[in-house]
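[1] Everything below, folded, please.
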Amino acid sequence: MNFAELFQKQRIAGFPERLIEHHKLVSGVAVNLAIALRSLGIVTDPERAGLMGAVHDAGKSVVTEELSIPGSAHEAIGREVALRLGLPESISKICCSHSSDTTDELDTEEIVVRLADKLWKGKRDPDFEKQAVQRFSAELGKEDWEVFMNLDKIFESIAESGYERLEATRA
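    Presented below is the predicted three-dimensional model:
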């Protein structure tokens, strides 16, 4: 399934347009982040990261109050919604994992989406970013500080334009 088909299925399923727009933003950031990580030698699949970003909050189509207030009730429901949209478990699982505070049980694309879900609006998450640096450093066989220097530039370049993306969602 491609991105256009997925967003069309979300419209047909009655997802609020605001949620679809959020999915588009996170998906775009996830793809760009995955491409940047790949350029550093980190094994990642930008298309998979993008599809995960495009569906990570699917449960908010059912638990609509969580469109405006924080909550986690949408997570397990979201997995079921994503599966009903025709996505495989390997993509749908992001609905349950995108708010994880640790990288321990996440695959690389789940980490990408977790980061993208903050960075798209200009927010940084130093604790989670540190875990990502440690994970990717181990994968690359490099020192944490080396990987941090590269990732920090990438994260900052994405976060810098977060205000514009956030404002666009309010227009």
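[2] drop to CA atoms for contacts and neighbour counts, all remaining ones
    OK.
[3] residues touching the residue nearest the centre of the chain, list them.
    Nearest residue to the geometric centre of the chain (Cα atoms, centre = their mean): residue 113, 2.1 Å. The neighbourhood of residue 113, defined by Cα atoms under 8 Å, 6 or more residues apart in numbering, consists of 26, 27, 30, 49, 50, 52, 53, 98.
[4] since we're on the second one, how many residues are nearby?
    For residue 27, the number of neighbouring residues by other Cα atoms under 10 Å comes to 29.
[5] Which elements pack onto the helix or strand hosting it?
    Residue 27 is part of helix 17-39 when elements are defined by DSSP states H and E. Helices and strands touching helix 17-39, by 3 or more Cα pairs under 8 Å, 6 or more residues apart in numbering; DSSP states H and E, are helix 3-12, helix 46-53, helix 108-119, helix 144-160, helix 162-170.
[6] out of the ones you listed, nearest to residue 71?
    helix 108-119 (14.8 Å; Cα to Cα).
[7] SS state for the closest residue to residue 148 other than its chain neighbours?
    Closest residue to residue 148 apart from its sequence neighbours, by Cα to Cα, 6 or more residues apart in numbering: residue 133 at 5.8 Å. Following DSSP: H, G, I helix; E, B strand; the rest coil, residue 133 is assigned to helix.
[8] one more, for comparison:
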Amino acid sequence: MNLRNALDAPGYAPLPPRARTLLETLAAPPRLGAHLRVVHDVAVTLTGWAGPRVDFDAPAVLFGAATHDIGKVRHPAELSGAGSEHELAGYSLLLSEGIEEGLARFARTHGSWDVPDAPFEDLLVTLADKVWKGKRVPDLEQQVTERLGGPPWETFLALDDELERIAAGADARLAFQASYPTTG
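    Coordinates of the predicted model:
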């Protein structure tokens, strides 16, 4: 299975064209393509759900989800193991490829969502990067709930229901990602 298979397989939203071109140009490992595809797909769901509730830059969230781990092109060991070197590497890589800072930042910020006044868009990218595999992060979810506004308890319950629905598909997304090799 190659990168093109990961990017074209049915069942998940297609990546933004600019993100896809970057992955192809950089000869990204197929597993990275699969990972970015499933996180982006979850971000599509989250932005669609949050859109009527709060004003935010949905296209930025979608691009951020589609490129947040692009630094793993430079640190491929982090495709199958722990590490955060890909974050700054991805940010620098995106900037060197002509991506504006406002979009490149997601590569740098997706692992540090708990900073004061993190933009809502950054929180959504991080949330997509957690819940795609069924991981729930209460502090992150609380921040998202607060930013969504509305009656806090009702907003929390609505977000919880949506995240449970998304998390229910985690096994299929994990299997999709695992079906692709970490090398091209």
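[9] TM-score them against each other, please.
    The TM-score (TM-score structural alignment, normalised by the length of the first structure) is 0.88; 165 aligned residues with a Cα RMSD of 1.6 Å.
[10] any idea how far the aligned residue in the first structure for residue 63 of the second structure is from residue 134 of the first structure?
    In the first structure, residue 63 of the second structure lines up with residue 51, judged by TM-score structural alignment. Per Cα to Cα, to the nearest Å, residue 51 of the first structure is found 25 Å from residue 134 of the first structure.
[11] Comparing the two, which shows the higher neighbour count?
    Each of residue 51 of the first structure and residue 134 has its neighbours counted (other Cα under 10 Å); residue 51 has more, 27 against 19.
[12] pretty sure the more buried one is in contact with residue 4, am I right?
    No - using Cα atoms under 8 Å as the test, residue 51 of the first structure is too far from residue 4 to be in contact (10.5 Å).
[13] which residues touch the match of residue 63 of the second structure?
    Residue 51 of the first structure touches 2, 3, 27, 91, counting by Cα under 8 Å, 6+ apart.
[14] Adding distance to residue 122 of the first structure as columns, could you present the residues you listed in TSV?
    Output for the contacts of residue 51 of the first structure, formatted as TSV (distance: Cα to Cα, whole Å):
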residue	distance to residue 122 of the first structure
2	27
3	23
27	15
91	25
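[15] Give the aligned equivalent of residue 151 of the second structure in the first structure.
    Using TM-score structural alignment, residue 151 of the second structure sits opposite residue 143 in the first structure.
[16] What is the burial count for its match?
    Residues lying near residue 143 of the first structure (other Cα under 10 Å) number 13.
[17] Give the closest residue to it in space, chain neighbours not counted.
    Once flanking residues are discounted, residue 143 of the first structure sits nearest to residue 137: 6.0 Å by Cα to Cα, 6+ apart.
[18] returning to that earlier point: using neighbour counts, pick out the buried residues of the helix holding residue 27 of the first structure.
    Within helix 17-39 of the first structure, the residues that count as buried by 16 or more other Cα atoms under 10 Å are 19-20, 22-37.
[19] cool, stretch 155-171 of the second structure as well?
    For stretch 155-171 of the second structure, a neighbour-count test (16+ other Cα under 10 Å) marks 155, 156, 159, 160, 163, 166, 167, 170 as buried.
[20] Contact partners for the third one?
    Residues in contact with residue 159 of the second structure (Cα under 8 Å, 6+ apart) are 141, 145.
[21] Please report how far it lies from residue 150 of the second structure.
    From residue 159 of the second structure to residue 150 of the second structure the distance is 12 Å (Cα to Cα).
[22] and what of residue 61 of the second structure?
    From residue 61 of the second structure across to residue 150 of the second structure, the span is 22 Å (Cα to Cα).
[23] neighbour-wise, which of these two wins?
    The neighbour comparison of residue 61 of the second structure against residue 150 (other Cα under 10 Å) goes to residue 61, with 27 against 13.
[24] helix, strand or coil for residue 55 of the second structure?
    Look at residue 55 of the second structure: counting by three-state DSSP, its state is coil.
[25] residues near residue 109 of the second structure, how many?
    Residue 109 of the second structure: 22 neighbours (other Cα under 10 Å).
[26] quick one, what contacts residue 81 of the first structure?
    Listed by Cα under 8 Å, 6+ apart, the contact set of residue 81 of the first structure reads 58, 59.
[27] start and end residues in the first structure for stretch 88-107 of the second structure, please.
    Mapping stretch 88-107 of the second structure onto the first structure (TM-score structural alignment) gives residues 76-95.
[28] And residue 104 of the first structure? What does it align with in the second structure?
    Looks like residue 104 of the first structure aligns to residue 116 there (TM-score structural alignment).
[29] no wait, residue 124 of the first structure
    Under the alignment (TM-score structural alignment), residue 124 of the first structure maps onto residue 136 of the second structure.
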